[in-house]
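In: What follows is a predicted protein model with its sequence.
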Amino acid sequence: MFISDDNPQISRDPETGLSRGCGFVTMRSLPEARTAMNALDGFDLDGREMLVKLSSDVVSKRRNINMTHTPPVKDHIFESPHKIYVGNIAWSVEPQELREYFSQCGTVVSTRLLTDRKGGRGRVYGFLSFASAEELEAALKLDNTHFHGRNILVRQAHEERQAR
């Protein structure tokens, strides 16, 4: 889906030739790599959960036990150019619920609900991005559908609108 043909490498045991269960893929750009990470990290592949990281985040031949207990440095949101605006969202909706609802349209690359600066409550709108233009078109068809007690507004997001 996102993985390019640019030199995929499967790590194999040199004696047996069996896969070690990991590999590397060279992507065409950092945004493309981040999109793939966000879409595929945690994906179930034949009963095994995929762990997808940037190679710069992986330290080879060293294991740091303390690293498993450290929180992420920053919560990154990776977006694709295939983005929608969703309005009239109920206050109680969590980002994961919005992601699950729109996953019927395809791969949701990112989900972002904006927060009220004063109260910390979720506002009534958010942005989602998809892996392809076709998935974005499918999402636009969910305009005026009933979600958590409200008829949501779905529009294509435009970069110039968000820059204001």
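Out: Nice, thanks for sending it over. As the structure is a computational prediction, the values presented were derived from the model and not from experiment. Numbers count the residues shown, from 1 in each chain.

In: Only C-alpha atoms from now on, for both contacts and neighbour counts.
Out: Will do.

In: Leaving out the residues flanking it, which one is nearest to residue 158?
Out: The shortest distance from residue 158 to any non-neighbouring residue, by Cα to Cα, 6 or more residues apart in numbering, is to residue 83 (7.8 Å).

In: ugh, wrong one, residue 145
Out: residue 151 (5.1 Å).

In: In addition, the following structure is provided for comparison:
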Amino acid sequence: RESALEQADEEEKQKLFQNKAKKKKRASCAVPKSLNSDTGPTVKQGEKKKVDVETVNRRTVFVGNLPVNCTLQELKSLFKEYGKIKSIRFRSLVQLFKQYSSFSCSRHKVHPSAKFVNAYVVFKEECDAIKALKLNGTEIASGFHIRVDIASKSSSHDKKRSVFVGNLSYDIRDDALREHFSVCGGVVGVRIVRDRKTTLGKGFGYVLFDNMDAVHLALKLNETVLMGRKIRVQRCGEKGKVPQKSHNQSRAPKDRVDTTLKNKRASNESFVGEKANPLKKRTKPKRLKNSSQK
């Protein structure tokens, strides 16, 4: 019986050892697979996605200042002569009802204060998107000059031909700003920075001209009134300068203030000191009575 029990114990030990060995093999096989299949491809997939998004953006044009009632068909007929269009989607559309989850249902549900909408037109070829830039500044409806630009982040604007305009009215339209600066020269584009949901302006924008001479004339419109506000015009990238004090200005007032403060501090300290340490009244020592009087 003892030998049988010992044999059973040995068999259990062998089984446990075999199970441990199998687990080690599985773990060793699984680690390289996870490294090769998970981390490697995910990094590559992330890089691929970035590249794919950038290539799509180069084929995409942003179309701004469109009328609210503009349809997909009208936009397609406007851009189809420049190349094959892959897709069109509208921006600045707000879903007013939660039950409308799809884009097609909420197509005509825009914010009540929205006066215009924006859109993206994706072409099949990048060269076709560049051709479509010719439509920039075209008046497609009364008071609606569209802004057409490449959606790619790499596309840069010429700051030397642009001016920054501040203190604008929040409900100003692109055409009002364009008309105000048209006296300076040819306006290539106008961009007012707006809130995505309400499409209301944030109080500043940019105007791009076709030459640098127009910029010099535009700077003269600084502090002119537009829609009841004195606008601020300056070159792009130029920060507001703080007025510097003249070198001839004497610093006597500053020194005078310092001396008065010192005097005040001294007087306060002395007052506190006298109050904190009051003088004690002297008390007369009691005289001892003579023994003869007793």
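Out: Looks like it came in fine. The structure presented is a predicted model; accordingly, all values stated were derived computationally and were not measured.

In: Any idea how many residues pack against the residue nearest to residue 145 of the first structure?
Out: Residues lying near residue 151 of the first structure (other Cα atoms under 10 Å) number 16.

In: Could you do residue 137 of the first structure as well?
Out: Look at residue 137 of the first structure: counted by other Cα under 10 Å, it has 16 neighbours.

In: mind checking what it lines up with in the second structure?
Out: Under the alignment (TM-score structural alignment), residue 137 of the first structure pairs with residue 216 of the second structure.

In: residues touching its match, list them.
Out: Listed by Cα atoms under 8 Å, 6 or more residues apart in numbering, residue 216 of the second structure has no contact partners.

In: ok, now the one 3 residues further on?
Out: Residues touching residue 219 of the second structure, when contacts are defined by Cα under 8 Å, 6+ apart, comprise 163, 233-235.

In: likewise residue 171 of the second structure?
Out: 200-201.

In: Make sure it is indeed in a helix.
Out: No: with DSSP: H, G, I helix; E, B strand; the rest coil as the criterion, residue 171 of the second structure is assigned coil and is not in a helix.

In: Could you find the counterpart of it in the first structure?
Out: Residue 171 of the second structure maps onto residue 92 in the first structure, by TM-score structural alignment.

In: so how far is residue 122 of the first structure from that match?
Out: Separation of residue 92 of the first structure from residue 122 of the first structure (Cα to Cα, to the nearest Å): 8 Å.

In: go on, residue 37 of the first structure?
Out: 26 Å.

In: just residue 160 of the first structure next, same as before
Out: 23 Å.

In: Those two: which has the busier surroundings?
Out: Counted by other Cα under 10 Å, residue 160 of the first structure and residue 122 do not tie: residue 122 has more neighbours, with 19 against 7.

In: hang on, isn't that one packed against residue 116?
Out: Yes: when contacts are counted by Cα atoms under 8 Å, residue 122 of the first structure is listed as touching residue 116 (6.0 Å).

In: Now do the helices in the first structure.
Out: 30-40, 95-102, 133-140, 159-162 (DSSP state H).

In: These: which one's closest to residue 21 of the first structure?
Out: helix 30-40 (15.3 Å; Cα to Cα).

In: ok, and for that closest one, which residues are buried?
Out: Going by neighbour count (16 or more other Cα atoms under 10 Å), the buried part of helix 30-40 of the first structure is 32-40.
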